[in-house]
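Novice: Quick one, fold the following:
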Amino acid sequence: MSALGAVEAAGAGGAALFRPLSAEDGEQQPAEIESLCMNCYRNGVTRLLLTRIPFFKEIIVSSFTCESCSWSNTEIQSAGRIQEQGVRCALAVASRQDMDREIVKTDCATIRIPELDFEIPAFSQKGVLTTIEGIIDRAVMGLEQDQPVRRATDKEVASKIDDFISKLKQLKEVHSPFTFIIDDPSGNSFVENPHAPQKDEALVVTYYKRTPQQAAMLGLEEEELDEKPADSAEDLRNEVLQFNTNCPECNAPANTNMKLVQIPHFKEVIIMATNCDSCGHRTNEVKSGGAIEPRGTRITFRITDPSDMTRDILKSETCSVEIPELEFELGMGALGGKFTTLEGLLKDIKDLVERNPFTLGDSSTPSKTEKLQEFIGRLQEIIEGKTKAVFVMDDPAGNSYLQNVYAPEEDPELKVEHYERTFEQNEDLGLNDMKTEGYETAPASGR
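Specialist: Predicted structure coming up:
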């Protein structure tokens, strides 16, 4: 029968299972279970004691003895669940009395003594209820176990281990202070505080959040993933959200997809795309994922090579575009927010001009049509890389971006300027009447 099975069986009687360990408590008797000896394979006796450590928690102490071969073994199991956080206990051992402090060490706990560069890895020993001196004695016993064989096969290694065993034994005399550290990701290990409930100045207990590797080691990886909030920023970056809307052309029901994207060397943006299955209309828009910047941004880029057309570009809804060579300016709000390439944005500008019914339709005059055709031809030459030009983006909100292919170094053809917004620009952004601090509650009306 397992220790947990014994707990369930004992609990059937309805009595308190875990009682404080006391020498005067004659009613608290360990449960005895006949079990197999793993040394001689005859039957021995396992004794289980369910107890509570003061100022700590419940544990199960199990002790096995075999009358046939006299083999014995003692270990503990935590009777509680794995804690929300891991625990790290660092004790400054300065006196012989500190060696008698009780220690609860679980299977997954790691013990270190930095002064000797000594470590007992996790899962290398069973859980024990002992003292600091007992921990050192067990380490010495484990190192001495194979020393006779080492002395016969490798005297140099055996000599080094003998020296180290001597240093461990000297620690028990506490000729000089040393640090005893126990680190348990499960949070179920414990170092006695003899001054409880007062604070122990020599003992530092730190609680920490487990790493994914530690959670996997404890078998909690899937559980912790299930507990992770579904609306975290990391999940949003890896997930495409979808919500219902209506097509802006035919008003039929359609779906809009939304995704959070991190632009390198810039910030996060939200890309929204709508596809209509009824009329085939497709549209996309970009929203800034951050706040309005303290200053506006003016980006000036000199187009010198056809490869410049492949640069990523983010044009926010508050950004205006200017091409001085064409005497062209696109106002704030036109085309909405776009996350595309420079070529894609110039083609969108070209399409916007061509779709204007008052310039190229039946309502246009020959002179206007001729000028506009000339403009479209010159814009097409810039798109094809046949003509050099200057491309200017002016965004008072500071949320537009043009890729620097030399990042993090400076781009010789790219100039980014930050400027203070004018009153009119703040008015357009709705910032003049925005109040974010110094609120005062108006007195309640007496009416």
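Novice: Please make it C-alpha for all contacts and neighbour counts, starting now.
Specialist: Fine.
Novice: Could you pull out the strands in the stretch 51-200 of the chain for me?
Specialist: 58-65, 72-78, 86-93, 102-105, 110-113, 118-120, 128-131, 178-184, 190-191 (DSSP state E, counting those that start in this stretch).
Novice: can I get those in a markdown table with mean neighbour count?
Specialist: Converted to a markdown table, those look like this (neighbours: other CA atoms under 10 Å):
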| stretch | mean neighbour count |
| --- | --- |
| strand 58-65 | 20 |
| strand 72-78 | 18 |
| strand 86-93 | 20 |
| strand 102-105 | 22 |
| strand 110-113 | 18 |
| strand 118-120 | 14 |
| strand 128-131 | 19 |
| strand 178-184 | 21 |
| strand 190-191 | 23 |
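Novice: Now those strands in CSV, please, with extra columns for distance to Leu330.
Specialist: CSV is the format used below for those (distance: least, CA to CA, whole Å):
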stretch, distance to Leu330
strand 58-65, 72
strand 72-78, 70
strand 86-93, 58
strand 102-105, 71
strand 110-113, 65
strand 118-120, 68
strand 128-131, 75
strand 178-184, 62
strand 190-191, 69
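Novice: Go through these and name the closest to Pro253.
Specialist: Closest approach to Pro253 among those is made by strand 86-93 (50.8 Å; CA to CA).
Novice: want to put them side by side, so please do this one too:
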Amino acid sequence: MITKISYFREVVVSSFSCPHCGYENRSLIPASQVQDKGQRITFKANNVKDMNRRVVIPVGSTVSIPEYDSSFPFSDGVVSTIEGIITGFIDNLNSLQPERKEIQPDLALKIEKFIDQLRTLLKVDKPFSLVIDDPSGNGFIENYLAPNDDPQIEIETYVRTPEQNELLGLQSQPVEPLDDNVTDPNTTQELIYCCYYYYYYFYRNQIVKPQKSKKTKFCY
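Specialist: Got it, this is the predicted structure:
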């Protein structure tokens, strides 16, 4: 389903829900092409109202919460809200807690404390920051003051690394430069074969008539 987000772009939202097991998936595919540069969006949440801001997180992005020195990579694109993103972190961490408590109880205790910290963010008792590192340049956080600038949102563009380009499918295969002083016999033989093939096809079928020349002789 194509969805238009105000003051942004169109995105394709794919939604799936299984009535038997309860599994749900809501993923995002940007309808626009990858931008020339990546971007880093820093948002400052000041009150509970900010938790309702819509958020677009493209595939390959990383969301960080500097106050807790934590980051979460996204393998799928997501359309949600600030509250929805943080709630998703909590749900994902909680999903494996039963296994952690049996196998790594110390780690489970630390994660439980971190989950409690994330829950306090939902109340916005004090301001916190949320950073989206988006190599594709298609990420978005809703601007309540649009079309004017929002002082709570800071956007910084950057040149992608080769690894990020490869992740986005933009990395071209390296081409080794040819050395004019070295002749590869295999390459030469293939070139001769191609020349004769095209001469045979075009000239024999009278697509192009050969030019007569005393200095040129074709053997076929």
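Novice: So for Leu260 of structure 1, which of the strands of the stretch 51-200 of structure 1 sits nearest?
Specialist: strand 86-93 (33.1 Å).
Novice: Give the aligned range of that closest one in structure 2.
Specialist: On structure 2, the counterpart of strand 86-93 of structure 1 by TM-score structural alignment is residues 38-45.
Novice: How far away from the center of its chain is that stretch?
Specialist: Averaging C-alpha positions (CA atoms, centre = their mean, to the nearest Å) puts stretch 38-45 of structure 2 16 Å from its chain's average.
Novice: Run through who's touching it.
Specialist: Residues from elsewhere that reach stretch 38-45 of structure 2 (CA atoms under 8 Å, 6 or more residues apart in numbering): 51, 124, 127-137, 139-141, 152-160.
Novice: for the strands of the stretch 51-200 of structure 1, which one sits closest to Arg298 of structure 1?
Specialist: strand 86-93 (50.0 Å).
Novice: with structure 2 superposed, average distance for the closest one?
Specialist: Overlaying structure 2 shows strand 86-93 of structure 1 at a mean distance of 0.9 Å from the equivalent residues (mean CA distance after the TM-score superposition for structure 1).
Novice: and the angle for that strand with strand 178-184?
Specialist: 170 degrees (axes from the mean of the first three to the mean of the last three CA atoms, to 10 degrees).
Novice: can you tell which of the strands of the stretch 51-200 of structure 1 is closest to Val392 of structure 1?
Specialist: strand 86-93 (54.5 Å).
Novice: can you give me the helices for structure 2?
Specialist: With helices called from DSSP state H, structure 2 shows them at 82-95, 97-103, 105-123, 162-167, 185-204.
Novice: Present those as JSON lines; the columns should include distance to Phe74 of structure 2.
Specialist: Output for the helices of structure 2, formatted as JSON lines (distance: least, CA to CA, whole Å):
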{"stretch": "helix 82-95", "distance to Phe74 of structure 2": "11"}
{"stretch": "helix 97-103", "distance to Phe74 of structure 2": "20"}
{"stretch": "helix 105-123", "distance to Phe74 of structure 2": "18"}
{"stretch": "helix 162-167", "distance to Phe74 of structure 2": "12"}
{"stretch": "helix 185-204", "distance to Phe74 of structure 2": "45"}
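Novice: In a markdown table: those helices, plus mean neighbour count and distance to Ser71 of structure 2.
Specialist: Shown next, in a markdown table, are the helices of structure 2 (neighbours: other CA atoms under 10 Å; distance: least, CA to CA, whole Å):
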| stretch | mean neighbour count | distance to Ser71 of structure 2 |
| --- | --- | --- |
| helix 82-95 | 16 | 10 |
| helix 97-103 | 13 | 19 |
| helix 105-123 | 15 | 12 |
| helix 162-167 | 14 | 17 |
| helix 185-204 | 12 | 50 |
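Novice: Of all these, which one is nearest Val34 of structure 2?
Specialist: helix 162-167 (10.0 Å).
Novice: Structure 1: matching residues for that closest one?
Specialist: Using TM-score structural alignment, helix 162-167 of structure 2 lines up with residues 212-217 of structure 1.
Novice: Mind reading off the mean deviation between the matching stretch and structure 2?
Specialist: Looks like 1.5 Å for stretch 212-217 of structure 1 (mean CA distance after the TM-score superposition for structure 1).
Novice: After alignment, which residue of structure 1 pairs with Arg26 of structure 2?
Specialist: By TM-score structural alignment, Arg26 of structure 2 lines up with Thr74.
Novice: ok, so what distance separates that match from Phe64 of structure 1?
Specialist: 6 Å (CA to CA, to the nearest Å).
Novice: re the thing from before, tell me which of the helices of structure 2 sits nearest to Ser70 of structure 2.
Specialist: helix 105-123 (9.7 Å).
Novice: against structure 1, where does that closest one fall?
Specialist: Going by TM-score structural alignment: helix 105-123 of structure 2 matches residues 155-173.
Novice: now that stretch, how far from the centre of its chain.
Specialist: That offset, for stretch 155-173 of structure 1, works out to 42 Å (CA atoms, centre = their mean).
Novice: same question, stretch 79-86 of structure 1
Specialist: Distance of stretch 79-86 of structure 1 from the chain centroid (CA atoms, centre = their mean) equals 21 Å.
Novice: Just the buried positions in that stretch, please.
Specialist: Ala79, Gly86 (16 or more other CA atoms under 10 Å).
Novice: list the contacts for the residue lying closest to Ala273 of structure 1 once chain neighbours are set aside?
Specialist: Nearest residue to Ala273 of structure 1, sequence neighbours excluded (CA to CA, 6 or more residues apart in numbering): Asn284, at 4.1 Å. Residues counted as contacts of Asn284 of structure 1 (CA under 8 Å, 6+ apart) are Ile271, Met272, Ala273, Thr274, Lys338.
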